[in-house]
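Novice: sequence first, predicted model second:
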Amino acid sequence: MVTGLNHTLGKKSGLKTNTTLYLSMNRNILHDAIGFCCGNSLILFSPNIYSWEILLPGVLIVVLARYWKVLSPLLFLVLGAIWATIHSAAVLDQRLPSSLEGQDLMVTGTIIGLPQNRQRFIQFDFNIETSTAEGATLALPEKVRLKWYGRYKKVGAGERWQLKIRLKPPRGFHNPAGFDYERWLFGHRIGATGYVRSSDQNQNRGLSPKLGARLDQFRSSAQESVWVSRERLSMRGLVTALGMGVREGISTSQWNTLRETGTSHLVAISGLHVGLVAGLVYLLVSVLWGQSSHLILWQPTQRAAGIIGFAVALGYGAMAGFSLPTQRALVMLAVYLGSRIFYTTTRPGGALGVALFAGLIFDPLVLLSGGFWLSFVAVGAILLGHYSRVKYPHLEDGQNQPFKNDQIVTRLLKKCFNGIKSSLRVQFSVGIALIPVLVLFFGNFSLIAPVANLVAIPYIGFIVVPLVLLGDLFLVAGFTALSGELFDLGARALQLFWPLLEFLGTSEASSYSPPALPWWGVLSVAVGVGVWLIPRGIPGRWLSPLLLLPLLRAPTSTALDDGEFRVTFLDVGQGTAIVVATRSHTLLYDSGPRFSDRFDSGSDIIIPFLRAQGVASLDSVVISHGDSDHLGGYTGVVENISVAKTYTSSTTVLTAAEPCRAGTRWRWEGVDFTFLSPGTDSLLKGNNASCVLHIESPSGSLLLAGDIEREGEALVVSEYGDRLRSDLLYVPHHGSRTSSSALFLDQVQPQSAVISSGYNNRHGHPHPVVVDRYGQREIELVNTADSGAITVHFREEGVELTRQRDAQRHIWHSDYGDK
């Protein structure tokens, strides 16, 4: 019966081996998809949204391209630009009007996703359905992000609430490097952020009837059942991340280990996990389905395995809440398994092109996410290394023939071996392909990642993920106890493996942070990697490593000559973090605040900036005094970069630091540094005891005054007189009314002054009286709250001040359209 089984199956299914039934993927589809992607990027990464300048010529090109073939390459570029313009304009229109900022608003809506518990508050996304202010109906953003401080009520996923809130437009720190919160909010279509006000009107309206809300509620209950009963397991956060996409329980030390080893992608349900789940199910079904000739006659093995594999992957994605990485992975998986189900001879470029098209049409804003590029580039590297080797066994005699029982183990082992071999073969290609993306979006890449992933991917993919997946299945089926045991096994498996990752992560050469690359440097590295990975036989392929040389270029600090220096006032909110660089030395003055156990100025703002500047170590750190908005990020700094010497006025807090005594001085490349206060016998305390540092060279002078107030100002004026005169002044105490006295300003006589304060901070800094005092003396006053990071170059030609929000403007920034 099985002799002509393939022929019978072909007639039953109507299959023709040379006919594409699923989707026609010609050789140009990848080119068209790349053109569409470039059009999207043209809008999303530009400083402006072009309306008629793009739309009118674009529509003309679209029309003419049908008749004039020379314009056809521009067709998808223009279509992509138009599509991104439509979506970007819609998101910007949803932003909170500035007139409603800080007002009390009454809203009703649904909690989206799983609320996140923090030390002082609970945070959640909220879908607003109705909104009023003083009885009048308002049009508010559809999606906002809220915090509920203090003794907040218990809120659950999928619940409808009536809440009294205050909102503000999307706002984040704006620095030359590091995480861009405003871009993240824009990419997630969040139109405002805010907090819940204490009110008796805050009421739970019950569970939303929507399917998405019901799914979130189930995920929340499942996470809680696993979380509460397994407090003793240090890996429970990693297990819930792998099983439900909930990463809240992963500790800071665990995140550091994952980041240093380049394995953080392993705890985010994305393409890797979805692909592994689908692959394991596909493999299992292929073996078991082939045991029955009746099943084969009903549906060919390959088709059945593809359908069931995708269905299980879809369920796994549902447990992750259909996050954006999961959605992208499912789209790509659908393209690949679609070719297997419908027996199409899909080219690698065609499959990748269709996946790219589908992802961008669904949501063009995903281009702002580093995760999208990681997923897309990784899949491209896998397809490039593996897809061309794919055979179509359904065309070979005997593929669908039942085999004897004693062949089951042999066939299964053979498939496992081939799968592992294929995974090892592409691992190196994936690691190389991701370098440009990691450099562009994250500023560094792990050197140890290929080795770590070589072990971690098979171990977690073939041992931990199956245990967690089975736990998910039994949890859905209602077998909570059995599900818990499987989660326990997964946690113990991770516990056994974790010491190896920690060992790899502690290596001094575990990661590399190249200096910030210009656009041509990123392009060169991307082309070099692409050429390196293409099949052998391409002429000149061996020269591709030369295109990677921008990764090794000299640090940007070499642009300074002797006697010149550069100072950068980083945007750290209500705090201080100032980086001073000479030709070959770097000093950090204060380290900004620590915002939470997951985010601090040191590791998340200062360190990315230093890495982007090519700074491998700090020659000096000055902590002006012990207040948390100046000291909070210090630990994050010293844990990530070597520090030669630390000065402070709070030696009781930093016991290993040297006191910043008046008269201490040194010179770096023609630039003089001198501490002016506090003195050796000084009785100053608190803010007035701040380290006051004067920096001077033939190119100009700068006075860093910490948080000194009138008493401290009067003391340095009486002690130094005209020696205080400086071209640039760091405004004492963030512009507080107790500082910047007339006596002090008249003695310093700066041309410009910089304030470092938080946007709409609760202290009211800078005080209007102080601002007026600077204005009366015609001193240019700039504030990081308005300008983002502020960089001042002291050169022989003069002093040049640059505002980050002017130098690096994008459509997602909060002040877009103001200028």
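Specialist: Sure, I can see it. Numbers count the residues shown, from 1 in each chain.
Novice: from now on I want contacts and neighbour counts done on CA atoms only, so please keep to that.
Specialist: Fine.
Novice: so what's residue 608 closest to, chain neighbours aside?
Specialist: Of all residues not flanking residue 608 in the chain, residue 178 sits nearest, at 5.2 Å (CA to CA, 6 or more residues apart in numbering).
Novice: secondary structure element for the one you found?
Specialist: Per DSSP states H and E, residue 178 falls between elements, in no helix or strand.
Novice: now do it against residue 254, distance only.
Specialist: 20 Å (CA to CA, to the nearest Å).
Novice: among these two, which residue is more densely surrounded?
Specialist: For residue 178 versus residue 254, neighbours defined as other CA atoms under 10 Å are more numerous around residue 178 (21 against 18).
Novice: wait, the more buried one touches residue 611, no?
Specialist: No. Assessed by CA atoms under 8 Å, residue 178 is found out of contact with residue 611, at 9.7 Å.
Novice: pull up the overlap in contacts between these two.
Specialist: Common contact partners of residue 178 and residue 611 (CA atoms under 8 Å, 6 or more residues apart in numbering): residue 443.
Novice: which stretches in the stretch 101-250 of the chain count as helices?
Specialist: 181-187, 211-228, 236-244 (DSSP state H, counting those that start in this stretch).
Novice: try it against this one:
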Amino acid sequence: MTDKLLLTALALAAGSALARAPLPAALAAVISLFLLRRHLERWALVGLALVLALGALRARAAIDEAAALHARVTEALGPPGRCEGEAIVLRSPVVQRGEPAAPGEERGEARIEVELVQGGCERGPLEGPLRARLHGAPEDLARGDHVRLVADLAPVHLFLNESLPDPRPSIARSGVAASGGIVDLERISRGQGIPAWIDRARAHVRRRIEATFHPEAEPLARALVLGETDLHEADNEAFRRSGLSHLLAVSGTHLVLAVAGLAAAARALLLRVTPLSARLDVGRISAALAIPTSWLYADFAGGSGSALRAAGMLSVVMLVRALGRRPSGVRAFGGSLLLAAILDPLVGSDPSFVLSAAATAGLLGLDRPIAHHLVRGPALVRAVLRPIATTLAAMVGCTPFLAMMTPSLSLLGILANLVAAPIGELAALPVCLLHATLAWAPPVERGAALLGSGALIAVRAVARVTSDLGGIVTFPPPTPSQLAAVALTALAAALAKDALRRGAALALGFAALLVLEQGAAHAGNAQGRLRVRTLDVGQGDSILVDLPDGKTMLIDGGGFMGSPVDTGTRVVLPVLRALRKERVDVVVLSHPHPDHFGGLVSTLPAIEVGELWDTGQGEDHGAGPTYASMLANLRHRKIPIRRPDTLCGKHVIGGATIEVLAPCPGFVPDESANDNSFVLRITYGRRSALLVGDAEAAAERSLIEKNPAALRADLLKLGHHGSRTSTTAPFLDAVRPSVALVCSGVRNRYGHPDPGVLASLRARAITIARTDRGGDIVWETDGEAVHLTRPSAR
């Protein structure tokens, strides 16, 4: 563990953690250096501290540059609009078809990344190159292709919420800050060189897989061979819940198996060339050949981060072998990590990197100790227990980081891996890779497709059975402090000189995790305070209200029409889990529009719900099957659904006073859903927040006529995302807020918030906080003082 190369790599990679979570990362760094003081010279400790600082500076600069890039693209593009010009294809096309096509139905198209080198958009000509991710591209494009295109473009929406991982490193890593769909595309010239040839080979293999594999196995084969994660939704969920997703990902394990197998085959062939094998070590030749092969295969398989890093690590091992030296697993691991951290200052923010590194560290550090204690008995029993030990070693390393990416892990995952891994890695993988080379022999190709289909469907069957059996453990995502504690525990255990000290380090680390978990739960609770958290869900509303006694309200869940992005699974549920909230006491659907209830559809079944407040207009007028299924699910769970006739007036809930001001005594059938929005005034002590849904001018006039004094509030959530149809001057004069919240997204076509509304707010010296300008907003009060966490403060 005191290998200086490995420690240097870890310090450089950890710089991204120091840049994103300075306090826990800095504390962990100080303690780490203290633990290492007896194992390293003073100059080495100072060097590690300097490397860590350098990594943090590089990471911070990359994040700031990504934020500036996104701001420039947002300013240049404005709302979604039509752009046209010439572009260069930068990334391999990725096909995502979704569910199987019906007979006669046209198949889907590809997603590509391009650099627009000249052209213009509705706002004017482009100033400088612009990188964009586009859907709807022809599948036969290749990197380097020069195209002329027309596309609908908009800035990428970040969904920037303080409780969730920062999304800006992905922009820093890719340089892509805009996305959209292709309207028309014409290829001007074809790309040349190895990347273009690889992409054409990918397209050829994709066509052969589609032509020869069983329809149920075809998406699985494309995932395994090409890295196109395009499973049917039911299969995707089964693989995720069973812990078998890695078997279909082009992971480092797959790359090592494939390239090492080719190197072994090359060595066997070279051994048969007697004049060559008699004079040279053919193992060194095959190792040298494996280095370019590993990079070519990683690129062909989609160029994922884990595959490229595995290629780097394998290249280090093979280079050492080609030079005639004995490779060291630890030094090869350290060398590959150092190379990755040098090339990418934010590599520590890449989930695939973290998982690959954690799994490898688990194998290097825990495989032998676990095997020593577990693998015992007769030879047959040991043969069964040995892969269990290896799987446990890798899973122990990965578990804290898997918790960041998925809310649940399967207790049956180890058994599922024992059954499915041999089928996937020793049968499906080699057969599917062999199939990619057999187009010249159709009968043999069909036979390979038949065998590969059978193996893949068998793996899927294991995933489905495991998923159906349950055994899923759900837990909250670890905080930065908890991840720092995990890292410190691993370091202390690795440095321990005997089993007793190692056990003490693990026990202390476990205790620290429990204490930090209590702290995270306390931080997510606003005991004695009223906290209004406006989530960044794009062009929509979702507001989480923490009441003074610990109860929680959720008002709306955001949502998009005709988009695969689910704000419930993308934002609302992760925020609730990060804040350690398993129950929401009151869910309010302000009105039945998709940008308000869309995210609730996936959120509500996953949490405990006390009651739902609904205006009733959606059910009376018909708001569609999604809305109806949401209510049906709540009724099946016997969760009360309350209407305005039982809600209008004042309620003391959670230590705060909640007034339902509209629609009272019920919704007005002739009014729009917007003007029938719930209007809530939440008061704690001397401070109030007024939340008006999408109420427009007519609703505002009605509220003023009823009781203008009841509208006075310190915080106003603007109606209808800041539209010019809301927030009239008389309404502002009645409310007299000091802070105005605007819930809107950079990808809205409506011009929200309206410049006239913003001017009216500024004229009254009202502080404006917008979710489209930096993410979620938190307003809280103890009943007297008020604190606002504005996006610009992050």
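Specialist: Perfect, I can see it now. Only a predicted model underlies this, so the values are computations on that prediction, with no experimental measurement involved.
Novice: what's the TM-score for these two chains?
Specialist: Superposed pair, TM-score by TM-score structural alignment, normalised by the length of structure 2: 0.80. Supporting alignment: 729 aligned residues with a CA RMSD of 4.1 Å.
Novice: if we can go back for a sec, most packed of the helices of the stretch 101-250 of structure 1?
Specialist: helix 236-244 (a mean of 26; mean count of other CA atoms under 10 Å).
Novice: counterpart of that one in structure 2, which residues?
Specialist: On the basis of TM-score structural alignment, helix 236-244 of structure 1 is assigned to residues 218-226 in structure 2.
Novice: contacts for the matching stretch next, please.
Specialist: For stretch 218-226 of structure 2, using CA under 8 Å, 6+ apart, the contacting residues are 202, 206, 209-210, 213, 228-232, 247-250, 300-302, 429, 432-433, 452-453, 456.
Novice: restricted to strands, list the residues you listed.
Specialist: In strands, judged by DSSP state E, none of the contacts of stretch 218-226 of structure 2 are found.
Novice: what residue in structure 2 is paired with residue 688 of structure 1?
Specialist: Aligned partner of residue 688 of structure 1 by TM-score structural alignment: residue 675.
Novice: for residue 720 of structure 2, see how far away that match is.
Specialist: 10 Å.
Novice: anything in contact with each of these two?
Specialist: Common neighbours of residue 675 of structure 2 and residue 720 (CA under 8 Å, 6+ apart) are 694, 695, 696.
Novice: now the first one. Nearest residue, chain neighbours left out?
Specialist: If the residues on either side of it in the chain are set aside, residue 694 of structure 2 comes closest to residue 720, at 3.8 Å by CA to CA, 6+ apart.
Novice: neighbours of that neighbour, just the number please.
Specialist: Residue 720 of structure 2 has 25 nearby residues by other CA under 10 Å.
Novice: so what's the alignment partner in structure 1 of it up against?
Specialist: Under the alignment (TM-score structural alignment), residue 720 of structure 2 maps onto residue 733 of structure 1. Residues near residue 733 of structure 1 by CA under 8 Å, 6+ apart: 687, 706, 707, 708, 709, 739.
Novice: preserved in structure 2, out of those residues?
Specialist: Cross-checking these against structure 2 gives 687, 706, 707, 708, 709, 739 as conserved contacts, using both residues aligned by TM-score structural alignment, their matches' CA atoms under 8 Å.
Novice: does the third one sit in a helix, a strand or a coil?
Specialist: Same thing as residue 707 of structure 1. Secondary structure, DSSP: H, G, I helix; E, B strand; the rest coil: residue 707 of structure 1 is coil.
Novice: that one - how many residues pack around it?
Specialist: Neighbours around residue 707 of structure 1, by other CA under 10 Å: 28.
Novice: ok, the corresponding residue of structure 2 for it - contacts?
Specialist: Using TM-score structural alignment, the equivalent of residue 707 of structure 1 in structure 2 is residue 694. By CA under 8 Å, 6+ apart, the contact set of residue 694 of structure 2 is 590, 591, 674, 675, 677, 718, 719, 720, 721.
Novice: make a markdown table from the residues you listed and add distance to residue 267 of structure 2 and secondary structure to it.
Specialist: Formatted as a markdown table, those follow (distance: CA to CA, whole Å; DSSP: H, G, I helix; E, B strand; the rest coil):
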| residue | distance to residue 267 of structure 2 | secondary structure |
| --- | --- | --- |
| 590 | 69 | coil |
| 591 | 69 | coil |
| 674 | 72 | helix |
| 675 | 76 | helix |
| 677 | 73 | coil |
| 718 | 70 | coil |
| 719 | 71 | helix |
| 720 | 69 | helix |
| 721 | 66 | helix |
